[in-house]
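Chemist: my questions are about this predicted structure, shown below with the sequence.
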Amino acid sequence: MIGRLKGILIHKAPPWLVLDVHGVGYELEAPMSTFYDLPEVGREVFLFTHYAQKDDGVALYGFLREAERRLFRDLQKVSGVGAKIALAVLSGTSVDQFARLVQAGDIAALTRIPGIGKKTAERMVVELRDRAADLAGGAVAASAAMPGDPLGEAITALQALGYKPAEAERMAKKAAGEGDTAETIIRKALQSALR
């Protein structure tokens, strides 16, 4: 599985972009939320990716923020929602805004996103309402997890261990010391949680 790519952006034409990673050109499909923040062609970029095997081949999706990739994956767990609709959601709204719409049960606003009808919007609200708080809180915490950022990496790791985004962020910030690595922050946070 391909989890992330770092390389030179050599082509972008929504919804497609091509990233050169050591001479290999990876073609990715990305939501407009990612396209808005991409650097100019010829510049280096870091993308979180989602690899999908389909009946007619494989697809690779790219996201600038981990929170977007997480929402993309969560959306596809909703009955009747595939990659195309998940990309439309991310192209039409931010992760935080989507989480607020789901928490509020705003079916009318959700149906204004292309490809989402009333029944799909209702399923999204029912199936994602419990996760909406995590989506909204995780957007800030997960976007901090850029390479070389020990605190952000620790927060993301704590979330992967099952801690809620807000709790993971609180634990990591409390445990972090000057010059600590991500591993050190995680170890201290977990030791503190056991006391």
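Modeler: Okay, I see it.

Chemist: switch to C-alpha atoms for all contacts and neighbour counts from now on
Modeler: Noted.

Chemist: quick one, what contacts residue 142?
Modeler: Shown here is residue 142, whose contacts under the criterion Cα atoms under 8 Å, 6 or more residues apart in numbering are 65, 66, 67, 152, 155, 156.

Chemist: one more: residue 123?
Modeler: By Cα under 8 Å, 6+ apart, the neighbours of residue 123 are 78, 79.

Chemist: picking up where we left off before, so which of the contacts of residue 142 sit within helices?
Modeler: Among the contacts of residue 142, the subset assigned to helices under DSSP state H consists of 66, 67, 152, 155, 156.

Chemist: now distance to residue 79 and neighbour count too, for these, in TSV please.
Modeler: Written out in TSV, the entries for the ones in helices among the contacts of residue 142 read as follows (distance: Cα to Cα, whole Å; neighbours: other Cα atoms under 10 Å):
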residue	distance to residue 79	neighbour count
66	23	24
67	21	24
152	32	22
155	30	31
156	27	26
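
Chemist: here comes the other one, which I'd like you to weigh against the first:
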Amino acid sequence: MIAYLRGTVLEKAGGTVIVMAGGVGYKVEVPISSYAGLPAAGQEVNLRIYTKVSEDSIALFGFLTAIEKRAFERLISVSGIGPALGVKVLSGIAVENLVSCIRGGDIVGLTRVPGIGKKTAERIILELKDKLDDLPLGAPTRLPGTTAEHFSALEADVLSALINLGSPAAAAEQAVAKAKGMVNSGDFEALFRKSLELVR
């Protein structure tokens, strides 16, 4: 089973990356937060891998940080959440904010994440509330040094993702504020990509 992959980025698009290692190209699905941190084609990348083996396929899911992979593994331990949905959830909310929602029993906050309905949110809280001690806790709607209270929860998650990637808080806030007037602010991926483009 593949647990770690080091190789060269061949190409990346649509939330997937092809990593060349030992003459083999591995197609890896990654959440938006990891996707945004991937190097350019031709450069080396290191990914922590979760391997899903089924009767007719092998699927790889990759993460730039151990924390993201740990959060992913907790999510897919919940009944009804498979790897594809786990990646979708992590693309829609930063790990710290996810942990805050789960510990706080915030069903409404979780249902703002694409792919999570009320019943799924209730299951996540019930099954994971006491299993997150080794994951970081954050504030879902406000970030230190920003005026994130002017943003929706989804917009605050985009802001958090930008700051986690190393963008200065003030610059990230300005980028999100500008981007939400240019794209559908209810679409995390579109808002994140436009904000990332503006903050650079």
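Modeler: Noted; the coordinates are in hand. In this text, all values refer to a predicted model and were calculated from it rather than measured experimentally.

Chemist: about what we covered before: for the ones in helices among the contacts of residue 142 of the first structure, which one is nearest residue 130 of the first structure?
Modeler: The shortest separation between residue 130 of the first structure and any of these is 16.2 Å, and it belongs to residue 67 (by Cα to Cα).

Chemist: now residue 10 of the second structure: how far from residue 24 of the second structure?
Modeler: Summarising the geometry, the distance separating residue 10 of the second structure from residue 24 of the second structure, computed by Cα to Cα, to the nearest Å, is 11 Å.

Chemist: to clarify, my last question referred to residue 173 of the second structure.
Modeler: 40 Å.

Chemist: neighbour count: those two, which is higher?
Modeler: Per other Cα atoms under 10 Å, whichever of residue 173 of the second structure and residue 24 has more neighbours is residue 173, with 27 against 10.

Chemist: does the more buried one touch residue 159 like I think?
Modeler: Yes - the criterion here is Cα atoms under 8 Å, and residue 173 of the second structure meets it with residue 159 at 6.2 Å.

Chemist: next, count neighbours for the nearest residue to residue 65 of the second structure once chain neighbours are set aside.
Modeler: Nearest non-adjacent residue to residue 65 of the second structure, counting by Cα to Cα, 6 or more residues apart in numbering: residue 48, 7.1 Å away. Number of residues near residue 48 of the second structure (other Cα under 10 Å) recorded here: 19.

Chemist: mind checking the SS state of residue 48 of the second structure?
Modeler: Secondary structure of residue 48 of the second structure, reduced to three states by DSSP: H, G, I helix; E, B strand; the rest coil: strand.

Chemist: which residue ranges form the strands in the second structure?
Modeler: Counting by DSSP state E, the second structure has strands at residues 4-13, 16-21, 24-29, 44-53, 58-63.

Chemist: my read is that residue 66 of the first structure contacts residue 140, right?
Modeler: No - Residue 66 of the first structure is beyond contact range of residue 140, at 9.7 Å (criterion: Cα under 8 Å).
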